[in-house]
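# Mind folding the following:
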Amino acid sequence: MARTVEFDQHNAIEKALDVFWKKGYNGASMRDLTDAMQINSSSLYNTIGDKHQLFTECIKHYTQKRRIFLEQRAAGAASAVKALEQFFNDVAAVVIKDAHGCFAIKTAFEVSPNDHGIQGLLKEDNDFTHTFLCTLIKKAIKDGEMTDANDADMLADYIISTYTGWYELFLLYRNPIQIKKLADFMAKQLLK
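Predicted structure coming up:
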């Protein structure tokens, strides 16, 4: 009779996420993953599956955490414009804090071009962020905090494409002041 495998799957996925984040999908070995998760490979295969299934679970976990964080932060903001300003500052803080870059962005370049399942998860995450930003922009326009000449969809696309470039800048130059200035500049340009 097979023995029941007991471990904290949430905690194990967090640890595997950290390995994938640092080493990438291709650079992370099963040994790296099981060592970090503090489980043996048979426990991994019996509960989560293979490396690809684990990677998929890590992406789902990462994007879900981001969604919850964004929704909570926006809910606590005094207005839509304040939520957008906070979003820009939060992105800048994450860019500066996460020395390995954004896990989703790294995955988009490393894995998703050849993996339609992963690409679908990343599109879903991007669609969430786009909708989140559009909702805030439309509310700010409705509340008179932004001009109604703004196209919410285009602005959301612009914001997402702009802050993804901040990761590259920070990886190359490690200049937190530069990233904070870019966040301030974006807020001043878009939220006036």
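# Going by C-alpha atoms from here, please, whenever you check contacts or count neighbours.
Will do.
# Helices of the protein, start to end?
9-27, 30-37, 41-47, 51-75, 80-97, 103-110, 116-142, 152-173, 176-190 (DSSP state H).
# which one of the ones you listed has the most crowded surroundings?
helix 80-97 (a mean of 20; mean count of other CA atoms under 10 Å).
# What helices and strands are in contact with it?
When contacts are defined as 3 or more CA pairs under 8 Å, 6 or more residues apart in numbering; DSSP states H and E, helix 80-97 packs onto helix 51-75, helix 116-142, helix 152-173, helix 176-190.
# Tell me what angle the longest one forms with helix 103-110.
Using axes from the mean of the first three to the mean of the last three CA atoms, to 10 degrees, one finds that helix 116-142 and helix 103-110 are set 130 degrees apart in direction.
# Can you name the residues that contact residue 114?
If you count contacts by CA atoms under 8 Å, 6 or more residues apart in numbering, residue 114 has none.
# about what we covered before: now render the helices and strands packed on helix 80-97 as JSON lines, adding distance to residue 14.
Below are those laid out as JSON lines (distance: least, CA to CA, whole Å):
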{"stretch": "helix 51-75", "distance to residue 14": "7"}
{"stretch": "helix 116-142", "distance to residue 14": "18"}
{"stretch": "helix 152-173", "distance to residue 14": "22"}
{"stretch": "helix 176-190", "distance to residue 14": "26"}
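# Which one of those helices lies nearest to residue 83?
Of all those, helix 51-75 sits nearest to residue 83, with 5.1 Å by CA to CA.
# To check against the first, give me the structure of this:
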Amino acid sequence: MARNLEFNEERAVEKAMEVFWKNGYTATSMRDLTDAMKINSSSLYNTIGDKRTLFIKCLDTYTEQRRQKFLQLTQGQSSPLDQLKYLIKVVIESIEKTPAACMAIKTSFEMAENDPQIHSILKRDAHFSYMQVKGLLEKAVIAGELNYMFDTESTAHYIVNSFTGWYEMYILNKNKDQILKMGDFLIKTLF
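Model prediction:
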């Protein structure tokens, strides 16, 4: 009798996340998912649930991974302003290395407006990014790297929203130099 392979839900969700990330929710079929996860559809329904439930798990996983990466990039011993400049450069580098763009950004355009649960996940993720950037700006003010009158709230929103725009520009133009110039311009203009 053939031995059943043990189902690894975490690995299966990672594989499904890759498919959703590349195709988006609507263009992803159950067949795409079961092929990537190397399970049959009844196993998917019995262990995880339907396509939407799986997508929510994937989106939660993706945003948690982003939060962990963001925390790694915003914690350290260097000056807050240097950390922020480094964060901006890392985002620029990740844009070129992520041919499927950002799953959160893609999902926000595809689904966030009409799905309250997805809207909530993405809003929480965006707020987290905003708070990390704002925290670095506030620390830079305290450290005397920025003027005490510096508008940390508006600047944090501007920086985080610049990241979204850069992804769009790269998708449309595939021009890394253009993104690098925008990042340099952002740093020179703000700091």
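# nearest to residue 41 of the first structure, of the helices and strands packed on helix 80-97 of the first structure?
helix 51-75 (10.0 Å).
# between the helices and strands packed on helix 80-97 of the first structure, which one is nearest to residue 89 of the first structure?
helix 176-190 (6.0 Å).
# picking that back up, nearest to residue 100 of the first structure, of the helices and strands packed on helix 80-97 of the first structure?
Closest to residue 100 of the first structure of these, according to CA to CA: helix 152-173, at 7.7 Å.
# Where does the closest one end up in the second structure?
Aligned by TM-score structural alignment, helix 152-173 of the first structure corresponds to residues 152-173 of the second structure.
# contacting residues for the nearest residue to residue 130 of the first structure once chain neighbours are set aside?
Excluding its sequence neighbours, the residue lying closest to residue 130 of the first structure (CA to CA, 6 or more residues apart in numbering) is residue 156, at 5.5 Å. By CA under 8 Å, 6+ apart, the residues touching residue 156 of the first structure are 130, 131, 133, 134.
# And residue 122 of the first structure, by the same measure?
104, 108.
# Map it onto the second structure.
Aligned partner of residue 122 of the first structure by TM-score structural alignment: residue 122.
# And that match, how close does it get to residue 42 of the second structure?
29 Å (CA to CA, to the nearest Å).
# ok, now residue 74 of the second structure?
42 Å.
# now swap in residue 144 of the second structure and tell me
Using CA to CA, we find residue 144 of the second structure at a distance of 60 Å from residue 42 of the second structure.
# same thing with residue 191 of the second structure?
Distance from residue 191 of the second structure to residue 42 of the second structure, by CA to CA: 55 Å.
# Please name the nearest non-neighbouring residue to residue 89 of the second structure.
Residue 89 of the second structure sits nearest to residue 183 (CA to CA, 6+ apart), 7.1 Å away.
# Can you tell me the residue that sits opposite residue 89 of the first structure in the second structure?
Aligned partner of residue 89 of the first structure by TM-score structural alignment: residue 89.
# my guess is that match meets residue 181, correct?
No - at 10.8 Å, residue 89 of the second structure does not count as touching residue 181 under the criterion of CA atoms under 8 Å.
# so can I have CSV of the contacts of residue 156 of the first structure showing distance to residue 79 of the first structure?
CSV is the format used below for those (distance: CA to CA, whole Å):
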residue, distance to residue 79 of the first structure
130, 18
131, 17
133, 13
134, 14
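# Looking at those, which is nearest residue 78 of the first structure?
Closest to residue 78 of the first structure, out of all of these and judged by CA to CA, is residue 133, at 15.8 Å.
# In the second structure, what sits opposite the closest one in the alignment?
Mapped onto the second structure by TM-score structural alignment, residue 133 of the first structure lines up with residue 133.
# contacting residues for that match?
74, 84, 156, 159, 160.
# ok, the nearest residue to residue 28 of the first structure once chain neighbours are set aside to residue 110 of the first structure distance?
The shortest distance from residue 28 of the first structure to any non-neighbouring residue, by CA to CA, 6+ apart, is to residue 20 (6.0 Å). Residue 20 of the first structure sits 11 Å away from residue 110 of the first structure, going by CA to CA.
# same check, this time on residue 33 of the first structure
Noted for residue 33 of the first structure: a distance of 18 Å to residue 110 of the first structure, by CA to CA.
# Likewise for residue 86 of the first structure?
30 Å.
# got it, and residue 177 of the first structure?
28 Å.
# got it, and residue 119 of the first structure?
From residue 119 of the first structure to residue 110 of the first structure the distance is 11 Å (CA to CA).
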